[in-house]
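Peer 1: what shape does this take:
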Amino acid sequence: MTPALEANADGLIGPTHSYAGLSPGNLASSLNKGEASNPRAAVLQGLDKMKTLADLGLPQYVLPPHERPDIPFLRTLGFTGSDAAVLERAWKEAPGFAAAACSASPMWAANAATVTPSADAADGRVHFTPANLHTNLHRSLEHQQTKRALDALFPDPTRFAVHDALPAVAHLADEGAANHVRLCAEHGAPGVNLLVWGREAFEPWADAFPARQTHEASQAIARRHQAGRPVFPRQSRAAIAGGTFHNDVVCVGALDTLFFHELAFEDTTGTRAAIRAAADGLFEPQFVEVSLADLPLADAISSYLFNSMLVQIPGEDRLTLICPTETRDNPRSHAVAQSLAASNGPIGAVRYVDVRQSMRNGGGPACLRLRVVLTGAEQAATNPAMRLTDALHARLSTWANRWYRESLRPADLADPQLLAESRGALDELCTILDLGTGFYPFQRG
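Peer 2: Below you'll find the model as predicted:
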């Protein structure tokens, strides 16, 4: 076994962070639709959360925001003229498409890709498949730029394989790592990959909220990544109906421990058995299940207890759960969290981080990060300019304070000055993160 650590690559929240309510099934997104957001506070909260992880000794990387508004997308719809004219006309004639083109949703890097570490891949490389995010228009615009970001962070093809997204069709709808959990004895040892799905490709679906991941998409990624020991649990239909649009709203895992809500899986007994069978000879899984009686689904969703980060801090024997402050503020979820820390189980501590701006759009600490298990040699092969240090944190904080607005309402997304501000911010960011020339479409003329 080659020693490895679990790194986090967080999405840097973009200048157009707003509450436009674009995501059906995401209750927080719908609840806060139309309210004023604070992009500056949002990006600084995200940066501070990254620094918390880096200060704990975990490798932490930064993924850049996408170009928003997405003028090239609007041009494919027939809008012409200057970029400002395209934006103005799109908001007048096709406001739904204009809103999608302005979304800062790439901040939620848990949806950026599915990752298979080298210990699980037959060719010994780390594999990435950007999610096509086919279910929602605003998110379906992301995967090509996500691939460019992953190529920039993981540039060595002898160690990393960054694939294209799966075909963008409903039958292969893929939501990335938000529906993926890896269990193992040690990060550098072979593990078991849970690839959770909500519906079959050809299954009729008439429920109010969409099932965003298909079984066939999960299977295709496992084949593409040559991933050993995959398990394919079905997401609970009751959980989807209740507003758990991704499995990471009701489930998180790390090392040999799976922490989940009673309603996480359609067949909990079968899921446990399948994990045990896949882990046979590698490790003995530990299951920490929270009952519906202890935490009603509505409280699980509003508190985002399970959308916390379950991490192994170097030098500590037990896992740490890094929760949003909303978990602490909800009496039921707080009681569950405190009972975990007081127990003799695998989760020994709970910490809280403030990501309220993201939470108001339905994204907790786990939504903001893509987990990537890396050996020392693989860490050395990443782009060093994208790894968070104290100096980079300070530089990005200064950058954000210079470029980001304090307040933004959805109507402000039509402001051509915001387009200019966003592009100015991204231009400077390319220098800070050593992304090269032409990283964004607007830089290519």
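Peer 1: from here on, contacts and neighbour counts on C-alpha atoms
Peer 2: Fine.
Peer 1: and the residue nearest in space to the middle of the chain, what does it touch?
Peer 2: When CA atoms, centre = their mean is applied to the chain, the residue found nearest the centroid is Ala110 (1.5 Å). Ala110 sits next to Gly176, Ala177, Ala178, Ala366, Cys367, Leu368, Arg369, Leu370, Arg371 when contact means CA atoms under 8 Å, 6 or more residues apart in numbering.
Peer 1: might one say that the third one is in contact with Cys251?
Peer 2: Think Ala178. No. The criterion here is CA atoms under 8 Å, and Ala178 misses it with Cys251 at 9.6 Å.
Peer 1: picking that back up, from Val192, how far out is the residue nearest to the centre of the chain?
Peer 2: Separation of Ala110 from Val192 (CA to CA, to the nearest Å): 19 Å.
Peer 1: structure for this one too, so we can compare:
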Amino acid sequence: MPLREINFDGIVGPSHNYAGLSLGNLASTRNARQVSQPRAAALEGVEKMRANLQLGLAQGIFLPHPRPDRDWLARLGTTIEQADDALAANAMSASAMWAANAATVSPAPDTGDGTCHLTVANLRTMPHRSHEWQATLAQLQVAFADRAAFTVHGPVPGVFGDEGAANHMRLCASHGESGVEVFVYGRTGGAFPARQHIEACKAIARFHQLDPERTIFAEQSPQAIEAGAFHNDVVAVANERVLFAHEQAFADRDAVVAGCERLVPGFELVEVSAADVPIADAVTSYLFNAQLVSPPDGEMTLIVPSEARETPSVWAWLQRHLSGNGPIRKVEVVDVRQSMANGGGPACLRLRVLADPATVDPRFMVDAAKLDRIAAVIEAHWPQTIGNDGLRDPALVETIERARLALLNELDLAQLA
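Peer 2: You can find the predicted model right below:
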């Protein structure tokens, strides 16, 4: 089969809660200590995947991580029963659901050895995410075990921050052709940390054997970081020859555009001005943290959260674009409110992998019937609500661990337990 873009969505884990752990993520901070709804959140994610299948897209999954992370707590000399509130919250985080931070992916047409390369993200900036990479790497090694098709790398050394595909874009004439890879790094963001370091970007480009002449390193705008765009995918997204971005996304916008125009046949910039959509509205609505996809019908489609429809400046811009002759021909709205309340939109929930689906372990690929099975496990086992005051409750911990094991067993992936 030819190469296809596969969207791998993270299934929202049964420990999904609002601990407000992500400095610089305004939604996470704003909703700290609210009561979460893990079951509703996971079912929202399943429905998003179902909508992707209905568009004719290939769909995969990643599984929730072990929570609480007992191994991490043991390395800190404690247990979930004995940990203080802060450590318990960090050990219970379900943030691995945001698969855009799982890894950086360079497909076979771009790499020197003709395999698809994946480098697991170290996520070293935030304590609650810094211990994700081991469980993510274990899944990547199983899902992409075909060594003729994939090369899976461990993380960049933790001294340099790497947050995966959320700070990486690929542009090309069409998915199966050689592309241009754009790595976006940060330097500063006022009171907020820049999570992606240029040293990590350059290391990944070397791991993936990318052509230096077809690789762009772009600095994210400090104003964007300060406004709450903690990852590039909050202010920009690319698909095939189209770059959809806010005008304040990059520190040197003109250099990024010039590089893309020079290297990408038929390159088209779809830029949203601050006058039309203030960056605060872009961040609140997650207009750019959307999935920009190419369905089989050929009409490029933007999959946005319902918050985009509810933000007047954003919805007005989208309607104007659709009424014109721009490259984005359709907009689909999905409800991922539980994820949005914790700071992750539709793009956060998925990792794009260009590959022949037949080379992926089939246990990580889904169709409508498998989504029905996943939903049934969620309905039966996921907690309905979690309040942050009860994160160490033994009954809740047991429920969360049993729920994850039930899903692994249903998908014949108990080896990841």
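Peer 1: need the counterpart of Val242 of structure 2 in structure 1.
Peer 2: Superposed on structure 1 with TM-score structural alignment, Val242 of structure 2 falls opposite Thr257.
Peer 1: over to Arg350 of structure 2?
Peer 2: In structure 1, the residue paired with Arg350 of structure 2 is Arg369, using TM-score structural alignment.
Peer 1: next: Leu23 of structure 2.
Peer 2: Aligning on TM-score structural alignment places Leu23 of structure 2 opposite Pro24 in structure 1.
Peer 1: neighbours of that match, how many?
Peer 2: Around Pro24 of structure 1 there are 15 other residues, counting by other CA atoms under 10 Å.
Peer 1: can you count the residues close to the residue nearest to it when sequence neighbours are not counted?
Peer 2: Spatial nearest neighbour of Pro24 of structure 1, chain neighbours left out: Phe209 (6.5 Å); criterion: CA to CA, 6 or more residues apart in numbering. Counted with other CA under 10 Å, the neighbours of Phe209 of structure 1 add up to 18.
Peer 1: over to Arg75 of structure 2?
Peer 2: Residues contacting Arg75 of structure 2 under the criterion other CA under 10 Å number 9.
Peer 1: do Asp281 of structure 2 as well
Peer 2: Asp281 of structure 2: 18 neighbours (other CA under 10 Å).
Peer 1: same thing with Asp276 of structure 2?
Peer 2: 12.
Peer 1: now check structure 1 for the residue matching it.
Peer 2: In structure 1, Asp276 of structure 2 lands on Asp294 (TM-score structural alignment).
Peer 1: just say helix, strand or coil for that match.
Peer 2: Using DSSP: H, G, I helix; E, B strand; the rest coil, the structure places Asp294 of structure 1 in coil.
Peer 1: now the residue opposite Ala165 of structure 2 in structure 1 once aligned: closest residue in space, sequence neighbours ignored.
Peer 2: In structure 1, the residue matched to Ala165 of structure 2 (TM-score structural alignment) is Ala177. Closest residue to Ala177 of structure 1 apart from its sequence neighbours, by CA to CA, 6+ apart: Thr114 at 4.6 Å.
Peer 1: who's in contact with that neighbour?
Peer 2: Thr114 of structure 1 makes contact with Phe128, Thr129, Pro130, Ala131, Gly176, Ala177, His180, Ile221, according to CA under 8 Å, 6+ apart.
Peer 1: tell me how far Leu349 of structure 2 lies from Leu63 of structure 2.
Peer 2: 12 Å.
Peer 1: now swap in Thr79 of structure 2 and tell me
Peer 2: Distance of Thr79 of structure 2 to Leu63 of structure 2, given as CA to CA: 23 Å.
Peer 1: what about these two, which has more around it?
Peer 2: More crowded of Thr79 of structure 2 and Leu63, by other CA under 10 Å: Leu63, with 23 against 20.
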